[in-house]
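Participant: curious how this folds, go ahead:
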Amino acid sequence: MEGNLLSEGNVNPQAFKPLKELTYLRLGRNHFRSIPRGLPASLLELYLENNLIEEISETAFNHTTNINVVVLRHNKLDESSIAPLAWINHRNLESLDLSHNNFYLVPSFLPKSLIHLVLAGNQIERIPGYVFAHMEPGLEYLYLSYNKLDGDAIEPESFLGTFNTMTELCLDHNQLTSIPMGINEMTTLHFLRLNNNKIRHISEDAICDPLNENDSHLVALRLENNFLDPRKIPPTAFSCVRSYSSVVLKPQRIK
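Facilitator: Below is the predicted model of the structure:
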């Protein structure tokens, strides 16, 4: 039902009530300002991209307790427009796309069950401490490309709760000046993107923990388009990368 003129004003809350087995609903490219009311309890995937959604109320997903995928990219959401109890207690919501909205922070009160989070193309300047710490079993895929993360963006506790689950982390196209704290504690990380930042130095233990001599786990590491001098990178800095051919260091920007 995407690409129409639908909004909360012309969709009756009882419209979906007879659809007892509806699991997949696309309402993208319409005129919704909030999550449509009366969504069926059977819903597993909801696509609301390219609308005008500016709030998610406490009751927006009350009846869709089985929902697994929610796509809200290209809307008008920010960190203050999501009610604290909107979805934090959902046990099945594993994938959430909030890319291309108006977030300045990674939002709090994210679903406990979240595995896949997309926040690319916002204005995010900070990842607050403990923002992922409540998740069970923990976040695996985090996409924060094309934001405004800089040297003060990431706290020691920012990635708490992800150290044993994070598989893919994209922090490319930001303004980071160093390797963020916590990356060297991610024991399951396979893909790391830090290209197109302002990184000038890599310390010996910034990416790989020299005290952890377990199997090399990083499959791909991208660091091109920073301000790095490859000759000054410590020889053990990439010891947890499976193959040195998987490290992309060229080109670098001229200082």
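
Participant: for the rest of this, base every contact and every neighbour count on C-alpha atoms.
Facilitator: Noted.

Participant: what are the ranges of the helices in the chain?
Facilitator: Applying DSSP state H to the chain gives no helices.

Participant: could you also give me the structure for this second sequence? I'd like to compare it with the first:
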Amino acid sequence: MLGLSFSLAVICLQVFLPTLLGAPGQCPSQCHCHGDLQHVICENIGLKKIPRVSEATRLLNLQHNTLGMLPTGGFSEMKGLISLHLQHCQIREIASQAFKGLKKLIYLYLSDNEISAIKPGAFEDLSELTYLYLDGNRISSLPKGIFSPMINLFILQLNDNKIRELQHGTFTGAKDLRWLHMSGNELSSMQPGSLDEVENLAILHLERNKLTTYPIMAMSKLRVVEELTLSKNPLSSIPDYAFRSFGRYLEKLHLDNMGLERFSSGAFEGVTALKSLHLDNNKLKTLPSSLDFSTLRNLTLSNNPWSCTCQLENLRKWMDSSRHRPDAVCASPANQRGKQIRDSSAFGRCKQKTKRAKKGTRH
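Facilitator: Got it, this is the predicted structure:
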């Protein structure tokens, strides 16, 4: 009788366990499957473990479950996956070789979890991965070479984590990375060479960090940056040649809300394509002579203590010739205080002063 009960129990497990966990070739329990199991949707159904799905599955959506950690080889039977959605799954850790076997994966969404640890080798086999979203986690450091398997990585989202430093070698292997988003971290240091491996970056977002000095040595090998955002970093000055290595491509530059006090005279040397420049909410009194206004289409200047002297003559000329006349109020000299730069009378004699200065130089 005992033997019969045991046999029945084994049969029941063989029949029902695949249904509960999901066996290859059928839709996991409580999930929704479409297109002959190509799309498997298991969103918000109380999962605590990764379900088993068919090798034919191309998209697996596990959002809003409670997975805790991603173990080694947890997806190894899903060799056909192209898109994997793991947002809001309370994931704390990614084990080494967690994505082993996913050699066709292109999209990996890990946003809005509790990830604080990514073990070395976690992203092994992800040679086709193009889009990686790790924003909204608790990552404080990135092991050297962690992205090295991702030779096709194009977009990397690391916004709103706790990353404090970028080290040399962090992005080794990710040579095709074009968009790097690191806003809302705790970056206070970017080591020289930390971006050397991703010299083809086109978009670099570093706003809402703790950078106190412009990371010129970290960015010296970037060649084609089109958009750079440094807003809301406590930077007081921008040095000479800050953007020169990618100046022919730079079109959008965000330097607002920083407490920025000054530009070195050659800060904009080599910048020849700038279309949009945001400088509002700083402590700027003047602008450097190296800033070329000829390509600018959008310029924000409000909430700065501008000194309306001949040093701003090029800005005033641009305002006079442009349809776009940004809000910018003089703080000095005293007789111009409170006036808009575009309406100030302080620039009327600048040409005469320039002529006299040139004559004085010749004599």
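
Participant: overlay the chains and give the TM-score.
Facilitator: The TM-score (TM-score structural alignment, normalised by the length of structure 1) is 0.78; 223 aligned residues with a C-alpha RMSD of 2.5 Å.

Participant: show me what contacts the alignment partner in structure 1 of Ser345 of structure 2?
Facilitator: The equivalent of Ser345 of structure 2 in structure 1 is Lys232 (alignment by TM-score structural alignment). Applying C-alpha atoms under 8 Å, 6 or more residues apart in numbering to Lys232 of structure 1 gives the contacts His201.

Participant: what about the longest helix in structure 2?
Facilitator: Once structure 2 is assigned using DSSP H, the helix that runs over the most residues is helix 2-21.

Participant: quick check: buried residues in the next helix or strand after it?
Facilitator: Per DSSP states H and E, the first helix or strand lying C-terminal to helix 2-21 of structure 2 is strand 32-34. Neighbour-count burial for strand 32-34 of structure 2 flags Cys33 (criterion: 16 or more other C-alpha atoms under 10 Å).

Participant: please enumerate the strands of the stretch 51-200 of structure 2.
Facilitator: Listed in chain order, the strands of the stretch 51-200 of structure 2 (DSSP state E, counting those that start in this stretch) span 59-61, 69-70, 83-85, 93-94, 107-109, 117-118, 131-133, 155-157, 165-166, 179-181, 189-190.

Participant: can you put these in TSV and add distance to Met319 of structure 2 and mean neighbour count?
Facilitator: Shown next, in TSV, are these (distance: least, C-alpha to C-alpha, whole Å; neighbours: other C-alpha atoms under 10 Å):
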stretch	distance to Met319 of structure 2	mean neighbour count
strand 59-61	52	21
strand 69-70	56	20
strand 83-85	49	20
strand 93-94	53	22
strand 107-109	45	19
strand 117-118	51	20
strand 131-133	41	20
strand 155-157	37	20
strand 165-166	40	20
strand 179-181	33	20
strand 189-190	37	20
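
Participant: got TSV for those strands, with distance to Arg325 of structure 2 too?
Facilitator: What follows is the strands of the stretch 51-200 of structure 2, written out as TSV (distance: least, C-alpha to C-alpha, whole Å):
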stretch	distance to Arg325 of structure 2
strand 59-61	49
strand 69-70	54
strand 83-85	46
strand 93-94	51
strand 107-109	42
strand 117-118	49
strand 131-133	39
strand 155-157	35
strand 165-166	39
strand 179-181	31
strand 189-190	36
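
Participant: map Gly259 of structure 2 onto structure 1.
Facilitator: Applying TM-score structural alignment, one finds that Gly259 of structure 2 aligns to Lys148 in structure 1.

Participant: same check, this time on Ser231 of structure 2
Facilitator: Aligned counterpart of Ser231 of structure 2 in structure 1: Ala120 (TM-score structural alignment).

Participant: pull the contacting residues for its match.
Facilitator: Here Ala120 of structure 1 is in contact with 98-100, 143-147 (C-alpha under 8 Å, 6+ apart).

Participant: one more pass at 6 Å, please.
Facilitator: Going by C-alpha atoms under 6 Å, 6 or more residues apart in numbering, Ala120 of structure 1 touches 99, 143-146.

Participant: any idea how far Lys232 of structure 1 is from it?
Facilitator: Ala120 of structure 1 sits 31 Å away from Lys232 of structure 1, going by C-alpha to C-alpha, to the nearest Å.

Participant: repeat that for Lys198 of structure 1.
Facilitator: For Lys198 of structure 1, the distance to Lys232 of structure 1 - C-alpha to C-alpha - is 16 Å.

Participant: ditto for Glu155 of structure 1
Facilitator: Look at Glu155 of structure 1 and Lys232 of structure 1: by C-alpha to C-alpha, they are 26 Å apart.

Participant: for Ala267 of structure 2, list the residues it contacts.
Facilitator: 239-242.

Participant: tell me which two of those sit farthest apart.
Facilitator: Pro239 and Tyr241 (6.5 Å; C-alpha to C-alpha).

Participant: show me where the stretch 51-200 of structure 1 has its strands.
Facilitator: For the stretch 51-200 of structure 1, the strands defined by DSSP E, counting those that start in this stretch cover 69-71, 95-97, 116-118, 141-143, 168-170, 191-193.

Participant: distance to Val106 of structure 1 added to these, as CSV?
Facilitator: Listed next are the strands of the stretch 51-200 of structure 1 as CSV, based on distance: least, C-alpha to C-alpha, whole Å:
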stretch, distance to Val106 of structure 1
strand 69-71, 16
strand 95-97, 12
strand 116-118, 10
strand 141-143, 11
strand 168-170, 14
strand 191-193, 18
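
Participant: nearest to Arg29 of structure 1 among those strands would be which one?
Facilitator: Comparing those by C-alpha to C-alpha, strand 69-71 comes nearest, at 12.1 Å.
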